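S.K.: Provide a 3D model corresponding to the input given below.
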Amino acid sequence: MVRKKGSLLLMLCASLLLTSSCDGRQPISPESSKKQAQVLSLAERQQVAEKLHPDMVRAQNRFGLRLHEELAKTAKPGGNTLLSPYSIFTALALAYQGSGGNTAEEMARMLGIETIGKEQANASVRTLYTLLGDAGSGVRLNSANSVWYSRGMEIKDSFILTAKDSYHADVQAVDFTEKGTVKKINDWVSRHTRGKIPGVLDQAPTPDTLAILLNTVYFNGAWQSPFDPKDTQDGKFTLGDQTTKQVPMMRRSGMFEYKQTPEAQAIRLPYGDGRLNMLIVLPAGGHSLADVMNTIRKAPSIWQARFDHASGEIRLPRFKAESSLELREALIALGMKQAFDPAAADFTAMSGAKPLFVSSVLHKMVLDVNEEGTEAAAVTEMAMAGSAPPAGRFEMNVDHPFFFCIEDGQTGLWLFMGTVENPA
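M.R.: Now for the predicted structure:
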């Protein structure tokens, strides 16, 4: 008797709303954000953060940079490459919990958690969920997971318990052949991204789909110091091929965390009460975005360290961007091979169904940046030794391709990252 192959589909949606006005909503007030999660004091938050395995954040950030590098190799010339390392890592970590043998070893190495182990990884996921759920006033940050499996499929109680306990996942048995299942899954995505990503499925999954793992991340906040729309003026943005586009450029002056090296300028823009922030790294004259990305990949800790404060002016494009990516080939290139191989994949810690393998990994992200902004980060430490503070007042004109990331100031976790080559 020939048994039908069973495929596992991972879908990842990251909605990063860097404006609170584009959808008609009012800016988030401190009162409204406090209703979303328990508010922790800085001391309480530090106690929770101390439970986080020290290698977990480092692994996620490095994984994000490696994945971005692979995706950039096949990206359309001049296109933007956007992703949420946190979203992708979390969904893969959940799948890793269901893996065994060489499949588990490959996934652990690719994620950079081979020395951490499944239990420590689960504990760190729970800790991050608590910390990110308390993003501070003026900020809304929500992450959600779900497991959808075919009715009649044997799914192990231990995996369901882990999914619910460590990943706070919704677990549902469904019939993937029913017309209403696609709508149900897409509605779940839309609800958890506040409608910014209306869905991930254009049609019913393939007949051999036995399970779908979903992760969504939604962020909406307000700049700690908003840009004044009156100061926004059209300006030239020079693309990688040296052609130019007219884009609306926002402008703001003040005191910022700022760093300058021969290769680049870097700045942090805080949001809300300062627990999250946007880091922007702009290549200096004579250096390409590829040069700067190589520098960041080789020594990410330089850019994760706190910068000195300096007085200056920032000019930043107002723009919207989105990406829809199939991550299969990039993940294989990073070393996750057996999970995609029907003949070799081992997901026996999830189910006794054989063969069970990952068929595809889909990732969608929406980015929207304007004057009212969204996000926040703590500024507590000194700049890293060896980085000379800028002399006098600086000017940073983000008028050519740049790297950005959205980070949690306390843990250093990069929730979202990307390279923007064409804001138009």
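S.K.: Only C-alpha atoms from now on, for both contacts and neighbour counts.
M.R.: Fine.
S.K.: Name the single longest helix found in the chain.
M.R.: When the chain is scanned for its longest helix (criterion: DSSP state H), the result is helix 54-73.
S.K.: Which positions in that one come out as buried?
M.R.: Applying a neighbour-count criterion of 16 or more other Cα atoms under 10 Å, one finds 56-72 buried in helix 54-73.
S.K.: Does anything pack onto it? Which helices or strands?
M.R.: In this structure, helix 54-73 makes packing contacts with strand 81-83, helix 85-97, helix 101-111, helix 289-298, helix 328-333, strand 414-420, judged by 3 or more Cα pairs under 8 Å, 6 or more residues apart in numbering; DSSP states H and E.
S.K.: mind redoing it with 7 Å?
M.R.: helix 85-97, helix 328-333 (3 or more Cα pairs under 7 Å, 6 or more residues apart in numbering; DSSP states H and E).
S.K.: Can you give the contact residues for the first one?
M.R.: In other words, helix 85-97. With Cα atoms under 7 Å, 6 or more residues apart in numbering as the test, helix 85-97 has contacts from 12, 14, 60-61, 64, 104, 107, 118, 163, 213-217, 414-416.
S.K.: of those residues, buried ones?
M.R.: For the contacts of helix 85-97, a neighbour count by 16+ other Cα under 10 Å gives the buried set as 12, 14, 60-61, 64, 104, 107, 118, 163, 213-217, 414-416.
S.K.: Is Asp208 in contact with Lys5, as I believe?
M.R.: Yes - with the criterion set as Cα atoms under 7 Å, Asp208 and Lys5 qualify as a contacting pair; they are 5.9 Å apart.
S.K.: I'd like to know how far Ala310 sits from Thr243.
M.R.: According to Cα to Cα, to the nearest Å, Ala310 and Thr243 sit 32 Å apart.
S.K.: neighbour-wise, which of the two wins?
M.R.: For Ala310 versus Thr243, the count of surrounding residues by other Cα atoms under 10 Å is larger for Ala310: 19 against 9.
S.K.: my read is that one is in a strand, agree?
M.R.: Yes - Ala310 sits within a strand when classified using DSSP: H, G, I helix; E, B strand; the rest coil.
S.K.: quick one: contacts for it?
M.R.: By Cα under 7 Å, 6+ apart, the contact list for Ala310 reads 255-258, 393.
S.K.: Could you rerun that using 10 Å?
M.R.: Applying Cα atoms under 10 Å, 6 or more residues apart in numbering to Ala310 gives the contacts 254-259, 267, 389-394.
S.K.: Just to check, Gly180 is in contact with Leu201?
M.R.: No - contact status for Gly180 versus Leu201: not in contact, 11.9 Å apart, counting by Cα atoms under 10 Å.
S.K.: Now the common contact residues for these two.
M.R.: The contact sets of Gly180 and Leu201 overlap at Asn186 (Cα under 10 Å, 6+ apart).
S.K.: To check against the first, give me the structure of this:
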Amino acid sequence: MGVAAIPPAASSLSPSGWARAESSQLLLPPLPPGRGCVLCRHQSGILALASLQQGQRSHQQLTGNHPCRKQFSRMDCLCEANTSFALDLWKKLSENDSRKNLFYSPISISSALAMVFLGAQGDTAAQMVQALQLHKAKDVHPGFQSLISEINKPDTKYLLRIANRLFGEKSYSFNTGFLDSCNKFYLSELEQVDFQQEYEAARGQINSWVEGKTDGKIQNLLGQGTLDSLTKLVLVNAIYFKGNWADQFKKDLTKEMPFRINKNQTKPVQMMFRNGKYPMTHIGEQQIKIIELPYEDKELSMIVMLPDEINDDSTGLEKMLWWNHCPKKNYGKLERELTYEKFADWTNPEMMNTKEVELFLPRFKLEESYDLKPFLTSLGMHDAFDMGKSDLSGMSDRNDLVLSKVVHKAFVDVSEEGTEAAAATAAVMKFRCASVPRVMADHPFLFFIRHNKTRNILFCGRFCSP
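M.R.: Sure thing, here's the model as predicted:
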């Protein structure tokens, strides 16, 4: 995000054969006379969630005012807020075209926007609370602080890192309290640059930082013309994930097979195969299989949601739901009806049985870029982008900053070794895992990379076409 001029910032990582990360950036242009500053920010991140049960057990074992209990309580609430926002954004990104590939890091976007929220006041702050679902969280910034600490945990068999950086105009005065809070909660230090005279050089400096944090997977995050002499601040968030599957696919079993884009059209894809035991379930009324593919250490997992079949010219993801046999109230497309409650229930370990299955999964890479401004405004975040209404006075006493742009870029590479990424209800409980000996992901599916302990989604994706 950017304040006081139009800056960009964001980055992600992603190497091949792993789950990758995303990046997003927010830009703020200068306001009219008397309010002339712009803030720009960029972020990238990866989400990976696995065992929901582990975090719940830890929470249940803690009592009273134990500091760890407070930490898990904060992260539980933040998980609900982040997941709700992730799915709200998913629906907005899918409105114009539900048949295209999709990949982004909601944790990257929400953490970058949370830094902007640090400096928001009045209606601007209230609208951000609603758009980001932060009313479901308590102690938002300490919650992100705990989450970042968990994500950056050392001595793991996978590589998962999240980083933040402020790039500020060297001649502009930012509130010390804002800078201190960014550093305290988001480990984001201020790096002074010369946007006024050397904004193109500053753009190169920011892009280099992003590229370095994402192991070269996110390049040229800020395109030419993104920044200008009015740019005052660029907030950057980069998240990178690289991990091997707990049980890898054998490369010699990967073969070319047809991937059914819809009932009448196919494209060739390199299809991986493995016969092994995986947690999975089948949601009968929705006719979807859900399977969990853990990474090494089982602290991160990929969750795949696969429709049973394609029945028409659609992708199969437009399948109609029939919740509680009440079509008038709850009738809609699978993705439109996906909520935090349903996602939590469907992926709950108690809903899954570990079964031996024949798993067919495409080897694929996705790289997606988004200008998130129209999607955020459609979620109700209007004033932050409005020169006449923006109130980011927490960043500067001059109150002359406005958000101009939010850019996000993400990359994922799924292969035999693993993944690299630089970017509901009680009624369901009865749909226990049916006997499904084969999972054939040869048609469009949804996938999520989840961090098990905190249950936060690091990355969201939809694979519709090779």
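S.K.: What does the superposition give as a TM-score?
M.R.: Once superposed, the chains reach a TM-score of 0.86 (TM-score structural alignment, normalised by the length of the first structure), with 389 aligned residues with a Cα RMSD of 2.5 Å.
S.K.: before we move on, back to that, between Asp208 and Lys5 of the first structure, what contacts are shared?
M.R.: Leu356.
S.K.: ok so Gly204 of the second structure is a helix residue?
M.R.: Yes - counting by three-state DSSP, Gly204 of the second structure falls inside a helix.
S.K.: how long is stretch 159-177 of the first structure end to end?
M.R.: For stretch 159-177 of the first structure, the first and last residues are 24 Å from each other (Cα to Cα).
S.K.: Ok, stretch 14-31 of the first structure next?
M.R.: Across its full length, stretch 14-31 of the first structure reaches 25 Å between end residues, using Cα to Cα.
S.K.: same question, stretch 239-255 of the second structure
M.R.: The first residue of stretch 239-255 of the second structure is 32 Å away from its last residue (Cα to Cα).
S.K.: report the longest strand in the first structure, please.
M.R.: Within the first structure, and with DSSP state E defining each element, the longest strand by residue count is strand 244-260.
S.K.: and the aligned residue in the second structure for Leu71 of the first structure, what does it touch?
M.R.: Taking TM-score structural alignment, Leu71 of the first structure has Leu93 as its aligned residue in the second structure. Taking Cα under 10 Å, 6+ apart, we find Leu93 of the second structure in contact with 87, 102-103, 370, 372, 374-375.
S.K.: mean shift of the longest helix of the first structure relative to the second structure?
M.R.: After superposition onto the second structure, helix 54-73 of the first structure lies on average 0.9 Å away from the residues it aligns with, using mean Cα distance after the TM-score superposition for the first structure.
S.K.: Kindly calculate the angle that that helix makes with strand 414-420.
M.R.: Interaxial angle, helix 54-73 of the first structure versus strand 414-420 (axes from the mean of the first three to the mean of the last three Cα atoms, to 10 degrees): 20 degrees.
S.K.: Near Asp371 of the second structure, how many residues? Count them for me, please.
M.R.: For Asp371 of the second structure, the neighbour count with other Cα under 10 Å is 15.
S.K.: if I look at it, how far off is Thr339 of the second structure?
M.R.: In this structure, Asp371 of the second structure and Thr339 of the second structure are 24 Å apart, going by Cα to Cα.
S.K.: Can you tell me the element the equivalent of Glu50 of the first structure over in the second structure falls in?
M.R.: Under the alignment (TM-score structural alignment), Glu50 of the first structure pairs with Phe72 in the second structure. Phe72 of the second structure is located in helix 67-94, with elements delineated by DSSP states H and E.
S.K.: Would you check that Gly2 of the second structure makes contact with Leu392?
M.R.: No - applying Cα under 10 Å as the test, Gly2 of the second structure and Leu392 come out as separate, 11.1 Å apart.
S.K.: what is in contact with these two at once?
M.R.: Common contact partners of Gly2 of the second structure and Leu392 (Cα under 10 Å, 6+ apart): 38-39, 116, 401-403.
S.K.: between these, which is nearest Val428 of the second structure?
M.R.: Closest to Val428 of the second structure out of those is Val116 (37.5 Å), distances taken as Cα to Cα.
S.K.: Which residue range of the second structure does stretch 144-161 of the first structure align onto?
M.R.: Counting by TM-score structural alignment, stretch 144-161 of the first structure lines up with residues 163-180 of the second structure.
S.K.: Once you drop chain neighbours, what's closest to Lys136 of the second structure?
M.R.: Nearest-residue entry for Lys136 of the second structure: Ala81, 5.3 Å, with adjacent residues in sequence omitted and distances by Cα to Cα, 6 or more residues apart in numbering.
S.K.: residue contacts, the equivalent of that neighbour over in the first structure?
M.R.: Aligned counterpart of Ala81 of the second structure in the first structure: Ala59 (TM-score structural alignment). With contacts defined as Cα under 10 Å, 6+ apart, Ala59 of the first structure is in contact with 89, 109-114, 413.
S.K.: Of the residues you listed, grab the buried ones for ChimeraX.
M.R.: Buried members of the contacts of Ala59 of the first structure, identified by 16+ other Cα under 10 Å, are gathered into one ChimeraX selection as follows:
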select :89,110,111,112,113,114,413
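S.K.: Looking at the contacts of Ala59 of the first structure, which is nearest Phe237 of the first structure?
M.R.: Among the contacts of Ala59 of the first structure, Leu413 lies closest to Phe237 of the first structure (Cα to Cα), at 29.4 Å.
S.K.: Next one: the closest one relative to Leu131 of the first structure, how far apart?
M.R.: 11 Å.
S.K.: cool, Ala385 of the first structure as well?
M.R.: Using Cα to Cα, Ala385 of the first structure is found at 29 Å from Leu131 of the first structure.
S.K.: Next one: the spatially most central residue of the first structure from Leu92 of the first structure, what distance?
M.R.: The first structure has Ser84 as the residue nearest its centroid, 1.9 Å off, counting by Cα atoms, centre = their mean. The span separating Ser84 of the first structure from Leu92 of the first structure equals 12 Å under the rule Cα to Cα.
S.K.: Could you look up the SS state of the equivalent of His141 of the second structure over in the first structure?
M.R.: Using TM-score structural alignment as the criterion, His141 of the second structure maps onto Asn122 of the first structure. The three-state label for Asn122 of the first structure, taken from three-state DSSP, comes out as helix.
S.K.: mind checking which helix or strand the nearest residue to Asn122 of the first structure once chain neighbours are set aside is in?
M.R.: Nearest residue to Asn122 of the first structure in three dimensions, chain neighbours excluded: Ser166, at 5.7 Å (Cα to Cα, 6+ apart). Take DSSP H and E as the rule and Ser166 of the first structure turns out to sit in helix 157-167.
S.K.: For that helix, buried residues please.
M.R.: Within helix 157-167 of the first structure, the residues scored as buried using 16+ other Cα under 10 Å are 159-160, 162-164, 166-167.
S.K.: Would you enumerate the residues in contact with the aligned residue in the first structure for Val357 of the second structure?
M.R.: Val357 of the second structure is assigned Gly312 in the first structure as its aligned equivalent, the criterion being TM-score structural alignment. Listed by Cα under 10 Å, 6+ apart, the contact set of Gly312 of the first structure reads 252-256, 258, 392-396.
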